[in-house]
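Chemist: coordinates only, no sequence provided:
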């Protein structure tokens, strides 16, 4: 059962070799088996900021996603962990942990921005993890957001004069959650206590002015405000004493700062209750196989040097699903006809009636399984294939009728031929007897059913 997908630990979904991004077939195989809609939570942030610890918390496990205790970035590429959703049994939770951004050893900023873009394209909730306060450095870590319109397209061929509307992006962008780690300030403005969400909103305020300094300050804030209509902020105090941080993976809740434990529990509870199913334009819910197609489409596009395009990804998905829907519909038609039809049928109309009943069911199967068949191309293909099947059935019916009639004639008139050979009718009154026998045999032939 797809609802019981239970991976013992995470697997690499997209490997970053530092020169290219490579999809792991083992991970795709896991996704292809998930028939439920998926809630996809991705986390990004600078390396060594404790992203993996939070993802392990969401997985309900002490260990899983790699937590490095040195200054090296541990997670390369994007790692995936699928599990039963703890609060919504009809959904599967897919956690995506990304490699740390800004790792000096990589020396290639380009890959960072693709990892960031993929996390946004694949997730329904996007968690940005940073240390300390929301200061300019934390905002600079989000400079990838400002590059997104250069990295992603919503439409396959926007008009030359048309700049893509941010509404096109908002329609598929995930919800945004900012997690601030080791936060040490008092949450207040002008002496008045504020919530973490209010702190975030206040930090996203723009500065007046048009100088390069103001522009640099405003740009990431503008992008976050524009692209992520739903925003949430969580703050975490330091989990334990500085010297114990390298053992965080092995420490139990009762050994950690109780305030941190509560903050982590609140974060998990919010994600479980509020993270939505991943959906595509038109409200199409994404399940495992659809997520698999999105991963392949985006990574192949990036590898070929193109920009990932939402519209093309949906088209690729439609191609796969509608081809499968045609196959399913034809298999249903063949199954029904095999069950109902015995050739030859008594009349042609009887065959056509059976065909029409099976055709109607096949079209229903197609409609149930098809996806964004905008120009009805796949429905037309199904119609053509059903028409050909009907014509083949009619030809087979004529042949079956000829074969049955020939066999019947041979069988019924065999005794008459034998009698003629034996000279049974070469005697007085023989002609009358022959006509009588022939009429009797003709009657017998005409009374035989299903000659077509």
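Modeler: Cool, the structure landed. Computed from a prediction, not measured in an experiment: that's the story for all the values here.

Chemist: make it CA atoms for all contacts and neighbour counts henceforth
Modeler: Noted.

Chemist: wait, isn't residue 148 in contact with residue 117?
Modeler: Yes. Between residue 148 and residue 117 there is a contact at 6.6 Å, judged by C-alpha atoms under 8 Å.

Chemist: what residue lies at the spatial centre of this protein?
Modeler: residue 290 (1.7 Å; C-alpha atoms, centre = their mean).

Chemist: okay, and it sits in which element?
Modeler: Per DSSP states H and E: residue 290 is located in helix 288-303.

Chemist: what about that helix, distance to the chain center?
Modeler: Its chain's C-alpha centre and that of helix 288-303 lie 9 Å apart, by C-alpha atoms, centre = their mean, to the nearest Å.

Chemist: just stretch 38-52 next, same as before
Modeler: For stretch 38-52, the gap between its own C-alpha mean and the chain's C-alpha mean amounts to 21 Å (C-alpha atoms, centre = their mean).

Chemist: from one end of that stretch to the other, what's the distance?
Modeler: According to C-alpha to C-alpha, to the nearest Å, stretch 38-52 extends 20 Å from its N-terminal end residue to its C-terminal end residue.

Chemist: buried set for it?
Modeler: By neighbour count with 16 or more other C-alpha atoms under 10 Å, stretch 38-52 contains the buried residues 38-52.

Chemist: can you give me the buried ones in stretch 212-231?
Modeler: For stretch 212-231, a neighbour-count test (16+ other C-alpha under 10 Å) marks 217-224, 227-228, 231 as buried.

Chemist: next one for the comparison:
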């Protein structure tokens, strides 16, 4: 509940219907909104003693809690009014007005005892309101306090000594304020003035030789005690209109006592705390109400320790959930999936985990052996594991989408049989490596980048193997074709070379023939020249011989006086010329390595 807001009127917190207690949900819903520490002031006392008037004054209102003006008890059960604390910022004042004790209409005082016990259990300041003086009759009417040890347990373990319980009660019970209404005596003893507090302490002293259990219980259970006495507020005829009267219409002493009472409560009433030091807030107070009323309804004795442990169980469980929720919110805000490294995620986890544990420690109490904190740490480890898995999942999703985008051109080329050719596997590997490098250069892939790439490449191994097999098969065929082409080319080259050789040989033969013909022509020319020379020589020789012969013949003729005719001379010349020609031709042919025959 915000400090500037308050309830417009009281609501019933615990309804008492036919001796049965029931917690009202409307009041619990109000308490759930009170997140501040609560100062709980409960008032009990006999019915028709003006309890509600004091509670209205504490609320700062003239009306609210029903005052009533007849002998019939108006308030049934316990009513609650939450108002901003007038002197303690960020605190809420919770006022509990109880039904009057000793109502003859109830028949027995069993309910009164439980109302008294609940007021003690729920309050941080307990106000007991009575009439007249603090005398033995007043003590007898306060017999409910003597039954607290039977109605309330401090510990869940069996009690050993009542004194031990009394000590526990003293540390857990609220401060005690006794308000004495319509007090008309003078506060003095033996002629000396005393304070109202001294008056209370004197009244609580045990008389020698007597055993006044009520006095003893008040002394043992309530260590912090305070007393206020109130003069009658107004003449009896005006009491039924008390809530409508202004202060100037009331008794001055009553008005002053009321102011002092309210000032004391505002200044000294402490916030409600639990054993172990936990501060009570609205939701915690609501849980205590439910726990105690449930125990009473079930016929059990309300146990303060069990109530605190149950509240601690509930609160610490809620604190664990709040811490986990905070951790998850911080992690979702700070972690940008996928993280580049696992360490990045772990570093953020350290910060968020520390903050979550601090929130838990702030909201929790009575965490025995750090049971819930250890549970929280276990939960946070599990949450971290979830975030790590989520980080891996986000990384895989990112990487798989990235791989599909980057490698889609390659996959398209595979479908188009681009690489199903000799040498295609090498081209495929080169293209694949280029795309792998492109993938590795992409940012924000996360910690599963390597795994995603490995999975993708493994999924394409069959395709790569098919391309490789096709490449090997086609390459072998191409090699075979090339070998055949090479052999054919070699055979064609050999045939061409042979053809060239034949052509060259023919050319050489032709050249040789031509050369031989030239040589023959030259030889014959030379022979002709030689022949002519020889003929010329022969002719000269013949002429010389003829001349010699003629001379010889002449000489012979002259000696015989017998002349030769021309035919004889011609035959002699011709015979000599052929003989000479044959000799010359044979000589020339031997020099030129030619053989000729003459006929």
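Modeler: Received, thanks. Computed from a predicted structure; not experimentally measured.

Chemist: just give the TM-score of the two.
Modeler: For these two chains in superposition, a TM-score of 0.93 is obtained (TM-score structural alignment, normalised by the length of the first structure); 446 aligned residues with a C-alpha RMSD of 2.1 Å.

Chemist: that older thread, what is the most widely separated pair among the buried residues of stretch 38-52 of the first structure?
Modeler: Farthest-apart pair in those is 38 and 48; separation 28.2 Å (C-alpha to C-alpha).

Chemist: who are the contact partners of the nearest residue to residue 4 of the first structure once chain neighbours are set aside?
Modeler: Ranked by C-alpha to C-alpha, 6 or more residues apart in numbering and with sequence neighbours excluded, the top spatial neighbour of residue 4 of the first structure is residue 84, at 6.4 Å. Contacts for residue 84 of the first structure (C-alpha atoms under 8 Å, 6 or more residues apart in numbering) come out as 3-6, 91-93.

Chemist: if we can go back for a sec, need the next SSE after the helix holding residue 290 of the first structure, C-terminal direction.
Modeler: For helix 288-303 of the first structure, the succeeding helix or strand toward the C-terminus, using DSSP H and E, is helix 310-340.

Chemist: mean per-residue distance, that following helix versus the second structure.
Modeler: Between helix 310-340 of the first structure and the corresponding residues of the second structure, superposition yields a mean separation of 1.3 Å, by mean C-alpha distance after the TM-score superposition for the first structure.

Chemist: wait, residue 447 of the second structure touches residue 340, no?
Modeler: Yes. The pair formed by residue 447 of the second structure and residue 340 meets the contact definition of C-alpha under 8 Å, at 5.8 Å.

Chemist: which one of these two is surrounded by more residues?
Modeler: Taking residue 447 of the second structure and residue 340 together and counting by other C-alpha atoms under 10 Å, residue 447 has the greater number of neighbours (22 against 18).

Chemist: quick one, helices of the first structure?
Modeler: Across the first structure, reading from the start of the chain, the helices by DSSP state H fall at 25-32, 51-58, 109-122, 136-140, 143-151, 166-170, 196-203, 212-227, 258-274, 288-303, 310-340, 348-369, 377-421, 430-447.

Chemist: which non-adjacent residue is nearest residue 382 of the first structure?
Modeler: Nearest residue to residue 382 of the first structure, sequence neighbours excluded (C-alpha to C-alpha, 6+ apart): residue 326, at 5.9 Å.

Chemist: show the contacting residues for the residue mapped onto that neighbour from the second structure.
Modeler: Counting by TM-score structural alignment, residue 326 of the first structure corresponds to residue 320 in the second structure. Contacts were defined as C-alpha under 8 Å, 6+ apart; by that measure residue 320 of the second structure touches 360, 372-373, 375-376.

Chemist: quick one on the thing from earlier: ok, of the contacts of residue 84 of the first structure, which one's closest to residue 441 of the first structure?
Modeler: Using C-alpha to C-alpha as the measure, the one of these that approaches residue 441 of the first structure most closely is residue 3, at 66.2 Å.

Chemist: about what we covered before: mind putting the contacts of residue 320 of the second structure into TSV with distance to residue 507 of the second structure?
Modeler: Formatted as TSV, those follow (distance: C-alpha to C-alpha, whole Å):
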residue	distance to residue 507 of the second structure
360	114
372	115
373	113
375	111
376	110
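
Chemist: picking that back up, what residues does the helix holding residue 290 of the first structure touch?
Modeler: By C-alpha under 8 Å, 6+ apart, the surrounding residues in contact with helix 288-303 of the first structure are 20-23, 28, 30-38, 114, 118, 122, 307-309, 313, 316-317.

Chemist: onto which residues of the second structure does it map?
Modeler: Residues 282-297 of the second structure are the counterpart of helix 288-303 of the first structure, counting by TM-score structural alignment.

Chemist: after superposition, how close is the matching stretch to the first structure?
Modeler: Relative to the matching residues in the first structure, stretch 282-297 of the second structure has an average distance of 0.8 Å after the fit, by mean C-alpha distance after the TM-score superposition for the first structure.

Chemist: buried sites along that stretch?
Modeler: Burial within stretch 282-297 of the second structure, assessed by neighbour count using 16+ other C-alpha under 10 Å, is assigned to 282-294, 296.

Chemist: cool, stretch 148-167 of the first structure as well?
Modeler: For stretch 148-167 of the first structure, burial by neighbour count (16+ other C-alpha under 10 Å) applies to 148-149, 151-154.

Chemist: nothing else from me, thank you.
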